[in-house]
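> below is the sequence, then the predicted model.
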Amino acid sequence: MSNIVKTERRDFLCTFLLVSVFIFQIYSNTLSSSWHLDDNDNILQNTYIQINSLDLSSFANTLISGADWSAPKFYRPVSCVTFALNWYFGQDDPTGYHIVNISIHIIIAFFLYLVILQFMQIVDATQEKSPKHHFVALLGATLWAVAPIQTQAVTYIVQRMTSLAAMFTIFAIYSYLKARTEEKYIRWGVFCVLFFIAGIGSKENAIMLPASLLLLEFSFFRHHVSKQKIGWIVVASSAALLAGLLAAHFLLGKNLLNIFELSRLIDSYEDRSFTLNERILTEPRIILMYLSQIFFPLVSRLSLVHDIQLSTSIFAPWNTLPAIAIILALIVLSFIFLKKYPIFSFPILFFFLNHVVESTILPLEIVFEHRNYLPSFFLFVPVSFLIAQAIYTPNRLSFVGRFAIIAGTVCFLVISGHATYTRNLAWANEGTLWTDGIQKAPSSPRAAGFLGRWHQKNGKIKEAYFYFQKSLQNSHLAPTPEQSQLAALQALGEIHYTLDQYEQSLLYFDQCLALKKDNMYCLTNRAQSYIQLNLLQKALNDAEALVAKYPSYLFGKYLAASVSYQLGELTKSQQYMQEIIIKSLDKPKGLYLMGLILLKYKSYQNALFFLQKAVNLWPSNVEYWITLSAVYYFDNDYKRAEKILADIFDKHPISTIKDSINEIEKHDFHPLVINYIVNIINSHINIVFSSLE
């Protein structure tokens, strides 16, 4: 008996290693892939997950680290804790995050193999250790794992939320099967419940687990239990589903209970470019598109964005009604043949069941490929079963026929793996991802906007402007049109601002604020444009509007303090600066401004305190150093003032020094001070020329 157990464990270990090597190979080119889209809000700018120690208080903060981190709330805690651990060990280096994501994918593939193996042993109990069972399980799990459609859930870092929910779901299914087939059912039942909770804590679509287990029960165990037990199973599954729904609603802040009130559900579509009816009619076409992407692994049809024509009725476009009919037929036929052919029916019903959360009535975006990660678990089982039947059934096919099927299967695996590897190349950086997106979805305002940002970041202003204009023109096609329009207007205004075209930038910021009067970014940018145009009172109005609307926004207070200072309203400026300093002593601009304010009050020692901190934080800023030397001059410490100016001359070109002197002249320093600084610099120039002679 012990030898059998050892052999079985060795076989499982070999299977795990085989699957691991294959998966890691096709995902090996993702380790240096950059951050994308929602990675920014959820990780890079989310201070709640950016922990520096492993104490309890740090982990407690991660539990409220939602993407809207300006208003923290309990949010997908399991996923966020894993991001926090990644941050602790590697900060913003994406390599560690990718390693974890690939590892999760490998673990899921292995447990999917174990679950399919149990399915086969239940369906065909006469052959408990049949090689055919292992073949079906291994091939079904591998085909799922290497399918290129899974790249969005694995390579897109933030979609770890999706893969974690899937991982805990397959753990729970495995535990449930163990509870139904082994004596220690209580232990496995407890594991199943714990995995269900962890799944919901990763992402809300794990909420469908109780319904999935109910489907599994009726598919594989129906003839083993009494009607009374079936009743209890239905009640327990319904209670678990309701508990998960309430947990997601009240603990995770998801308004899932809106689905029970039609008016509130319709209102939730207010910001979308589509209605509830349009989404319901369009999703059947999307589901069929997903299925085609799963079974026909063409990289050319995979993208983070898609141009989708909405269905406005069952006849427009023409393929709406056929899509609905095909899906209904698949579901009905699967129910009819569920008892007789569970290996074929269960995967289809599981697929549609687990699309209920993200592909039906909730006001989510129309299409995302990662939504198939969990639902597609068992889709390749029927294919694997048919291949196994052909190979392992004696006299079914000739040697040539079996060889052809085996060769075809191997070729399909290689093609799928290569397609996955190729698809991952698009995720290398934002430029490659959004170039790929705009090629496959030319009308996508999201692809145009992000590609514009990429070009802007890389100094290609002309290209950036083109794509921002394109994003603005197509903003009505975005899932959230107003948000897309605001982003494009802001980006166009920023480009004009960076080109010192402040009047043109105001045109875009004005449009942005006409659309949403209290938009933080456009108010900030318009205030800065007003400052550049010396329209200080208008700048102060915008800055004070920022302070009133966003009291925790420190840069808004800094703008208000800075403009108040320039308008000579020192008391008001000082009040704003004191609020900033209380909350932050690590912002050089704020510290510098506080030093200038104190200088106006002739509080030289206090001014020196803040200015010294400012230059320590920003040692390359010549203006800060010259101002510091001026304050030493005011404080009669001429030796330090001259030493600072000498160091500036030694380290920086004359042109930079000249520009910095022009800047500090704006602070209304006494002419004697400016003359003193210029004379010191000139004396150093004379010394240099004298040494050359």
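Looks like it arrived, so ask away. Residues are numbered from 1 along each chain as shown.

> drop to CA atoms for contacts and neighbour counts, all remaining ones
Noted.

> list the buried residues in stretch 535-550.
536, 538, 539, 540, 542, 543, 544, 545, 546, 547 (16 or more other CA atoms under 10 Å).

> my read: the first one touches residue 526, true?
No - applying CA atoms under 8 Å, one finds residue 536 not in contact with residue 526, separated by 11.3 Å.

> and the buried residues of stretch 535-550 as a markdown table, adding secondary structure?
Output for the buried residues of stretch 535-550, formatted as a markdown table (DSSP: H, G, I helix; E, B strand; the rest coil):
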| residue | secondary structure |
| --- | --- |
| 536 | helix |
| 538 | helix |
| 539 | helix |
| 540 | helix |
| 542 | helix |
| 543 | helix |
| 544 | helix |
| 545 | helix |
| 546 | helix |
| 547 | helix |
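
> make a markdown table out of these and add distance to residue 50.
Formatted as a markdown table, those follow (distance: CA to CA, whole Å):
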| residue | distance to residue 50 |
| --- | --- |
| 536 | 38 |
| 538 | 37 |
| 539 | 34 |
| 540 | 34 |
| 542 | 32 |
| 543 | 29 |
| 544 | 31 |
| 545 | 30 |
| 546 | 27 |
| 547 | 27 |
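
> with those in mind, which one is nearest to residue 52?
Each of the buried residues of stretch 535-550 was checked against residue 52 using CA to CA; the closest is residue 547, at 30.5 Å.

> OK, contacts around that closest one?
553, 556, 557, 560 (CA atoms under 8 Å, 6 or more residues apart in numbering).

> next, the one to line up against it:
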Amino acid sequence: MDNIRHQTLFLLAVIALIFLSYINTFHSPLILDDRASFVEIADIYIDDLSLDSLKQLSNTQFGKKRLIPIITFAFDHYISDSNIVQFHLTNILIHILATIALFLFLLSLRKTDSGIKALFFTHPGPLFALAVCALWGLNPVQTNAVTYLVQRMTSLAALFYLTSLTFYIHARLSDTLIKRIMFFTGCLVSAVLAFLSKEISATLPPMILLVESLFLSPGLAGKIIKAIKARHLLLVVFTLIIILPLIQRPWNDMVLAGYYQRDFTMLERVFTEFRIVVFYLTLLILPLPGRLNFDHDFSISSSLLNPISTFSSLTFLLLLLFLAFKIRKKHPLITFGILWFYLNLIIESTVVPLELIFEHRLYLPSMGFFIAFIGLVDLFFSRLKTTSEKKQKVFALLIIILASFSSMLTTTRNYDWRDSLSIYDDARKKSPNKPRVYTNASKAMALQGKFDEALAMQTKALELSSHNREEYITSANNILAVYNSRKEYDQAVAFGENFLKNIKPNINFRSFHNLMYNLAYSYHKTKQYKKAFSSCLTGLTYQPDSFYFVAAELEQILTAVNNDEDLRQDFQLEGEKIDIPVRMTIILLTVRQYSEAAHLIERTKKKFPDNEKIIALEEIIETLVENNKKAVTLSNIKNDETYASNIPFRLCMDLADFILNNYPPLISIIDSLLNKAESIDPENPFIPLYRIRKHSRLKQHDLALLETEKALKRFSEFPPLLNVAFNLYNTQGNRSKAAITLQQLLKVYPGNSAWRLYDLYW
């Protein structure tokens, strides 16, 4: 009883220390992805806790993939009126719950036969689990997953990951059917919650297999390997040959395509990650605040031998893996900890084209590190020649000292998060050659009115940044913002024009619209209204849904012009009050924001109920919206009458579509499938469309063009066909035919994304 009381008190002490270590973060600011992830998203603000609100939350940029964290962010907004303290409290609570979940998971492992035999000195009671939880939960590395608010996604995934594993072990150890059903249900529900929190939880199924093979059915893997015959291997090879083509498209779309925006290749990333994983280990061993960095700058490994530390890191990691395999029977917990660490880094530290390094990626893997570490400490203490009582006292004292020291380091590290300037400037000092840290530090300085320092920082960021990085445009935009804040509008215009004059075609245009809006403001203030208006339209072309960020600026420009008789004519204004909302509506129609245009006209109509211009615009919007709906309906084969009513036709078209998208080895049978479909419905426009797709997939461009021109004679108003035709003409450099096709496409489908290219052809 005393033991249980002491252990409960120790766990409560760990929880209290965690809370105290993060108590100085309640007012830590939003940084980097925070605003874009859960602040500047309209759908995340809910009015109630209904099912409709839940559906609304699934419409955010994360969709259903990270629905659980989004629900918690929405709940924080809802109950606290967006008070940042509430968000930090929730993050700390999740971290505490994850620590408790880790404790319960380790206790469940200790209930297995292998778990009982795996430890020597800490064999009785939950001493092992308490030690792991104390060192993991209080390690300063976790600040990047707890104090950085958006990384709640990581901590929630870890929480449900652990609960799923715990339920699985209890289900496997249960002696009654009811208990098994109950625990397996808990395992499944927790797994779903983990999958809906973050993609890192994809390692849960192999982790369950690892738990099964090391603790629940030790030796099972060896028996399976021994039972494998040549025919089984042939079956596996045959299965892989069949399955591999299915992986090709996801591999291209989700992996290879991502490297176009990176400064490194896939091979360079893998080589670099060998060094980063070793660096991660050193961070866990020595997590001094001076070594921790919100935004690390890691040099690229161009080959296995450049730098040579790449090869030595790989050698070390392979030796560690070999050691884990060798000791798996005698020390399964140490093996488990090592494999846990590797397995939970495999998604974010191998081929997926993410940024190279972030400390929050250690949140889940570091549990394995501390499992292995305490396993080694247990082994060391078991060999000391002294009494068990003395060993326990020394062990407890060691853990208390390490936990207390970790708590102090965590508190110290969290002090760097006290405001946006402190955390960004800390990163700038530690990563002096990384453009983003200067960009972020500059923003923070500008907010504090330190414009000279901010300008110097942004200039440095621009010098360091390459054209294809987002920071290149962001830095230029921030320089404009600083000039505008200091009311140095002529300098802003001169800088902006010079920047645009020297801009490269391969730049990252992600925040280009913001640059154009800031330049528009500079033009406006220098009374260059035409240029100001043109800059706003350019920005809207790149980011049409950003209208309300620039609406006030546009309105001020148009109002100034409307009051000037000499300028009105150039802007098609007549000096009447209604001209402003009418022109704003036309702008919205130009950038295909029909819903917003309708709302603006509706509001304007209340002020000018019988105005002819408003009535005419209403009719135009109605026609455009109707054409869009019709085009979208026609473009979806599921709305096709034959497809819906004729099963053989549907099977032929679905199989052809599947092969085109996912299974190129069978592309040779597409013609027979389409011929069969054509015999059922000779006038169906989707059949020639699929033939064109087949020719394009096989790079038979001449045949694709021939089929396109033949099909256009029959289906001249079919939106998908016009879209394909425009892309083909555009690719082949036939500008005249591309222009005619684009004009026809926008006539039948005015909202098609190709509208942005219209000015290039007309």
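Right, received. Where do you want to start? These numbers were taken from a predicted model, which means no experiment stands behind them.

> which pair in the contacts of residue 547 of the first structure spans the largest distance?
So for the contacts of residue 547 of the first structure, where distance means CA to CA, the most widely separated pair is 553 and 560, at 11.3 Å.

> which one's more surrounded, the two?
residue 560 (26 against 15; other CA atoms under 10 Å).

> surely that one meets residue 571?
No - using CA under 8 Å, residue 560 of the first structure makes no contact with residue 571, being 11.9 Å away.

> for residue 55 of the first structure, grab the count of nearby residues.
9.

> what about the counterpart of it in the second structure, distance to residue 40 of the second structure?
Under the alignment by TM-score structural alignment, residue 55 of the first structure pairs with residue 50 in the second structure. Distance of residue 50 of the second structure to residue 40 of the second structure, given as CA to CA, to the nearest Å: 22 Å.

> just residue 600 of the second structure next, same as before
In terms of CA to CA, residue 600 of the second structure sits 22 Å off from residue 40 of the second structure.

> the strand or helix carrying residue 244 of the second structure packs against which elements?
Under the criterion of DSSP states H and E, residue 244 of the second structure resides in helix 230-250. If you count contacts as 3 or more CA pairs under 8 Å, 6 or more residues apart in numbering; DSSP states H and E, helix 230-250 of the second structure packs onto helix 647-662.

> need the contact partners of the very next helix or strand once past the helix it packs on.
In the C-terminal direction, the helix or strand that comes right after helix 647-662 of the second structure (DSSP H and E) is helix 670-680. For helix 670-680 of the second structure, the surrounding residues in contact (CA under 8 Å, 6+ apart) are 648, 649, 652, 653, 655, 656, 659, 684, 687, 690, 691, 694.

> residue 362 of the first structure matches what in the second structure?
Matched by TM-score structural alignment, residue 362 of the first structure corresponds to residue 352 in the second structure.

> run a quick neighbour tally on residue 21 of the second structure.
24.

> residues touching it, list them.
Residue 21 of the second structure neighbours (CA under 8 Å, 6+ apart): 138, 407, 408, 410, 411, 414.

> the second one matches what in the first structure?
The pairwise alignment with the first structure assigns residue 407 of the second structure to residue 417, based on TM-score structural alignment.

> in which helix or strand would I find its match?
Going by DSSP H and E, residue 417 of the first structure is in helix 399-425.

> next, the mean deviation of that helix compared to the second structure.
For helix 399-425 of the first structure, the mean deviation from the second structure after alignment is 3.0 Å (mean CA distance after the TM-score superposition for the first structure).

> which strands and helices lie in contact with that helix?
Helices and strands touching helix 399-425 of the first structure, by 3+ CA pairs under 8 Å, 6+ apart, are helix 2-27, helix 131-146, helix 151-154, helix 381-392.

> redo that, cut-off 6 Å
Of the remaining helices and strands, none touches helix 399-425 of the first structure by 3 or more CA pairs under 6 Å, 6 or more residues apart in numbering; DSSP states H and E.

> orientation of that helix relative to helix 2-27 in degrees?
Orientation of helix 399-425 of the first structure against helix 2-27 (axes from the mean of the first three to the mean of the last three CA atoms, to 10 degrees) gives an angle of 50 degrees.

> any idea how far helix 399-425 of the first structure is from the middle of the chain?
32 Å (CA atoms, centre = their mean, to the nearest Å).

> which ones are touching the alignment partner in the first structure of residue 313 of the second structure?
Matched by TM-score structural alignment, residue 313 of the second structure corresponds to residue 323 in the first structure. Listed by CA atoms under 6 Å, 6 or more residues apart in numbering, the contact partners of residue 323 of the first structure are 284, 285.

> residue 300 of the second structure now?
Applying CA under 6 Å, 6+ apart, the residues near residue 300 of the second structure are residue 272.

> same thing but 10 Å
263-265, 268-273, 275, 306-307, 310, 356 (CA atoms under 10 Å, 6 or more residues apart in numbering).

> then residue 212 of the second structure?
So residue 212 of the second structure contacts 168, 169, 172, 206, 218, 219, 220, 221 (CA under 10 Å, 6+ apart).
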